[in-house]
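**Q** what follows is a predicted protein model with its sequence.
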Amino acid sequence: MVVEREKVRIHILLVDDDARLQTNVRDFLEPYGCRITSMRSGRGVEAAVREQQPDIVLLDVMLPDDDGFVVLRRLRGVSALPVIMLTARGNDADRIVGLEMGADDYLPKPFNPRELLARIKAVLRRSSTPPDAAPREQSRDTLTVGSIRLDLKRQRLERGERSVQLTTTEFRIIRAFMGRPDEVLSRDQIQTLAFGENYYCNDRNIDVYVSRARTILRKLCEESPIHTVWGAGYRWISDEGDGLPPA
């Protein structure tokens, strides 16, 4: 079968100690315009990201030295680069831990390489395409609700002198809420606002993303402005008069 090659190449850093998987992934993805840089160890991933400047990282959970969660934690300390976790264990606990730590997606082994390619493209679309326009956006560069400010260009969340660098997924989730403060948003609405109408993830993923956003907000606010509305979804409560400590 002749495969039509894509003009735009995607540079992928693949971190997995399975030589056969590396070969299979490379053989399938390269005709679709992907360039693969491979590593078999989690050590040195941060340096590889700085030197190789990949577009996305495929990171195995079970590595021979530091496991993928340790590597992800270190990577998130220096980069918001999109990361898809790969695992042979495939249980919900691993998936939830990975998403809570800042992974953008999670794919259990064995996987269909076509699904891997679809996941890669979906994650990259999310990281490069702005979410739906938000009615409370005051300028091209910032979005402010009460004392919390979202820098739209640098993907940084700020309050007073404090600031937190966000991953693309964290940025999109928080931006969805800040664009519609005081509105009750269902999980479907959050998904559409954050990722677009053509993206699908299950309700549990949305709950994990929201949990991650709350954890980040507590670093700035002590109490997260995102509240659960039982049976309906979630709501961002503006901090004017809600008892949040001053910035």
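**A** On my side now, so go ahead. Numbers count the residues shown, from 1 in each chain.

**Q** from here on, contacts and neighbour counts on C-alpha atoms
**A** Will do.

**Q** counting contacts, what elements does the top helix by length along the chain pack onto?
**A** When the chain is parsed with DSSP state H, its longest helix is helix 203-221. Contact here means 3 or more CA pairs under 8 Å, 6 or more residues apart in numbering; DSSP states H and E; on that basis helix 203-221 packs against helix 92-100, strand 156-159, strand 162-165, helix 168-179, helix 187-195.

**Q** could you say which of the ones you listed is packed most deeply?
**A** Mean neighbours per residue, mean count of other CA atoms under 10 Å, is largest over these for helix 168-179, with a mean of 24.

**Q** tell me what it is packed against?
**A** helix 113-128, strand 142-145, helix 187-195, helix 203-221, strand 233-236.

**Q** ok, which of the ones you listed comes nearest residue 63?
**A** Nearest of the helices and strands packed on helix 168-179 to residue 63, taken as CA to CA: helix 113-128 at 19.4 Å.

**Q** residues of the closest one that come out buried?
**A** Neighbour-count burial for helix 113-128 flags 116, 119, 120, 122, 123, 124, 126, 127 (criterion: 16 or more other CA atoms under 10 Å).

**Q** in a markdown table: the helices and strands packed on helix 203-221, plus distance to residue 27.
**A** Formatted as a markdown table, the helices and strands packed on helix 203-221 follow (distance: least, CA to CA, whole Å):
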| stretch | distance to residue 27 |
| --- | --- |
| helix 92-100 | 27 |
| strand 156-159 | 37 |
| strand 162-165 | 35 |
| helix 168-179 | 28 |
| helix 187-195 | 29 |
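
**Q** so which of the ones you listed is nearest residue 74?
**A** Closest among those, once you apply CA to CA, is helix 92-100, at 12.9 Å.

**Q** how far away from the center of its chain is that closest one?
**A** Here the centre of helix 92-100 is set off from its chain's centre by 13 Å, with CA atoms, centre = their mean, to the nearest Å.

**Q** now do that helix against helix 203-221, angle only.
**A** Per axes from the mean of the first three to the mean of the last three CA atoms, to 10 degrees, the angle that helix 92-100 makes with helix 203-221 is 40 degrees.

**Q** so what does helix 92-100 touch, helix or strand wise?
**A** Helix 92-100 packs on strand 105-108, helix 203-221, going by 3+ CA pairs under 8 Å, 6+ apart.

**Q** and these as CSV, adding distance to residue 165?
**A** Converted to CSV, those look like this (distance: least, CA to CA, whole Å):
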stretch, distance to residue 165
strand 105-108, 19
helix 203-221, 9
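
**Q** highest average neighbour count across these?
**A** strand 105-108 (a mean of 20).

**Q** give me the number of residues near residue 143?
**A** Neighbour count of residue 143, defined by other CA atoms under 10 Å: 19.

**Q** next up, a structure to set beside the first:
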Amino acid sequence: MTAHQGGGSAGYRALVVDDEVPLAGVVASYLKREHFEVSTAHNGHHALALAWENDPDVVVLDLALPGLDGLEVCRQLRTFSDAYVVMLTARDTEMDTIVGLSVGADDYVTKPFSPRELVARIRAMLRRPRSVTPGSEVGPAQPPRVFGPLRVDVAGRQVFIDDDPIMLTRTEFDVLAALSARPGVVLSRRQLLDAVWTHDYVGNEHLVDVHIGHLRRKLGDDPAAPRFVITVRGVGYRMGDGQ
């Protein structure tokens, strides 16, 4: 996916997927007011077809779709698209959140929700810099960051453990990049939100914990004795030396 340029949200493409046709229409109308190009789908198969055709920058995806549900749509979407995904769910439980984010969603919103807040979250995500990864700086390509067996190639957006590639979502990589940019320095959840989701993110700080959990699992990092991502209780997280 290529970032579209222009003032405000002009040129960005959004795909809204919800089997509640009136709700999908409301969300689409709010996005259109912000100058998004909007497509809508009301089932999973149509959503994937439109995603292939239109290459959206962001997908607003209902979890409880009939037939091919939102989780499976997100799984398949992640095989060909790096669009930001905001999952809509009527169930405000930690497990639903964890499952939704584990298949590649970047954020979640619980129904009923404010369309204005949803659009604010989308705008914040799309303001993430594309050419500069959180924790990196403009300039010559940086050498990989090495933490024991872990190697983080910021320029190439690749992660390896013992030379084996580790597949991360864009958000998981951005969290790791922010932490690895300042080894040994404790970053609060708010600081990580500011670095990865931007300063005007209006969601729950618990989102950081969920992405950290998935990141640790993919890195093979034992939460009880982590080598790479260390919890500092009551404060936040810091990068370990990998030993």
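**A** Nice, I can see it. Note that the structure is predicted; figures quoted are calculated from it, not measured.

**Q** which residue in structure 1 aligns with residue 97 of structure 2?
**A** For residue 97 of structure 2, the aligned position in structure 1 is residue 95, judged by TM-score structural alignment.

**Q** need the contact list for the aligned residue in structure 2 for residue 188 of structure 1.
**A** Taking TM-score structural alignment, the alignment pairs residue 188 of structure 1 with residue 190 from structure 2. The neighbourhood of residue 190 of structure 2, defined by CA atoms under 8 Å, 6 or more residues apart in numbering, consists of residue 205.

**Q** check residue 88 of structure 2 too.
**A** When contacts are counted by CA under 8 Å, 6+ apart, residue 88 of structure 2 touches 60, 61, 62, 63, 108, 109, 110, 111.

**Q** looking at those residues, spot the one nearest residue 163 of structure 2.
**A** residue 108 (33.1 Å).

**Q** please pull up the equivalent of that closest one in structure 1.
**A** Per TM-score structural alignment, residue 108 of structure 2 is aligned with residue 106.

**Q** what do you get for residue 29 of structure 2?
**A** So, by TM-score structural alignment, residue 29 of structure 2 is matched to residue 27.

**Q** surely residue 238 of structure 2 is in contact with residue 231?
**A** Yes: with contact defined as CA atoms under 8 Å, residue 238 of structure 2 counts as touching residue 231 (6.7 Å).

**Q** any idea how far the residue nearest the centre of structure 2 lies from residue 131 of structure 2?
**A** Centroid check for structure 2 by CA atoms, centre = their mean gives residue 106 as the closest residue, at 2.7 Å. Residue 106 of structure 2 is 19 Å from residue 131 of structure 2, where distance means CA to CA, to the nearest Å.

**Q** check residue 226 of structure 2 too.
**A** Here residue 226 of structure 2 is placed at a distance of 30 Å from residue 131 of structure 2 (CA to CA).

**Q** pull the contacting residues for the match of residue 97 of structure 2.
**A** By CA under 8 Å, 6+ apart, the contact set of residue 95 of structure 1 is residue 106.

**Q** just give me the match in structure 2 for residue 238 of structure 1.
**A** In structure 2, residue 238 of structure 1 lands on residue 241 (TM-score structural alignment).

**Q** correct me if wrong, but its match is in a helix.
**A** No: if the criterion is DSSP: H, G, I helix; E, B strand; the rest coil, then residue 241 of structure 2 is coil and not within a helix.

**Q** for the residue nearest to it when sequence neighbours are not counted, what are its contacts?
**A** Residue nearest to residue 241 of structure 2 in three dimensions, not counting chain neighbours: residue 147, with 4.9 Å by CA to CA, 6 or more residues apart in numbering. Contacts for residue 147 of structure 2 (CA under 8 Å, 6+ apart) come out as 228, 240, 241, 242, 243.

**Q** same thing with residue 178 of structure 1?
**A** So residue 178 of structure 1 contacts 136, 143, 144, 145, 236 (CA under 8 Å, 6+ apart).

**Q** surely the third one is in contact with residue 134?
**A** No: taking contacts as CA under 8 Å, residue 144 of structure 1 lies outside contact range of residue 134: 11.5 Å.

**Q** closest one to residue 173 of structure 1 among the helices and strands packed on helix 168-179 of structure 1?
**A** The nearest among these, by CA to CA, is helix 187-195 at 5.4 Å.

**Q** any idea how far that closest one is from the chain center?
**A** 14 Å.

**Q** please pull up the equivalent of residue 48 of structure 1 in structure 2.
**A** In structure 2, residue 48 of structure 1 lands on residue 50 (TM-score structural alignment).

**Q** helix/strand/coil for its match?
**A** Residue 50 of structure 2 is classified as helix under three-state DSSP.

**Q** any idea how many residues pack against it?
**A** 16.

**Q** so what's it up against?
**A** 15, 39, 41.

**Q** same thing but at 10 Å, please
**A** 15, 39, 40, 41, 44, 56 (CA atoms under 10 Å, 6 or more residues apart in numbering).

**Q** same check, this time on residue 242 of structure 2
**A** Going by CA under 10 Å, 6+ apart, residue 242 of structure 2 touches 146, 147, 148, 149, 150, 151, 221, 226, 227, 228, 229.

**Q** ChimeraX command for the buried members of those?
**A** Those of the contacts of residue 242 of structure 2 that count as buried under 16+ other CA under 10 Å are selected in ChimeraX with:
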select :146,147,150,151,221,226,227,228,229
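
**Q** okay, and which of the contacts of residue 242 of structure 2 map to strands?
**A** 146, 147, 150, 151, 229 (DSSP state E).

**Q** reformat the residues you listed as a markdown table; add distance to residue 205 of structure 2.
**A** Listed next are these as a markdown table, based on distance: CA to CA, whole Å:
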| residue | distance to residue 205 of structure 2 |
| --- | --- |
| 146 | 28 |
| 147 | 26 |
| 150 | 26 |
| 151 | 27 |
| 229 | 17 |
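
**Q** which of the contacts of residue 178 of structure 1 show up in structure 2 as well?
**A** Retained in structure 2 (both residues aligned by TM-score structural alignment, their matches' CA atoms under 8 Å) from the contacts of residue 178 of structure 1: 144, 236.
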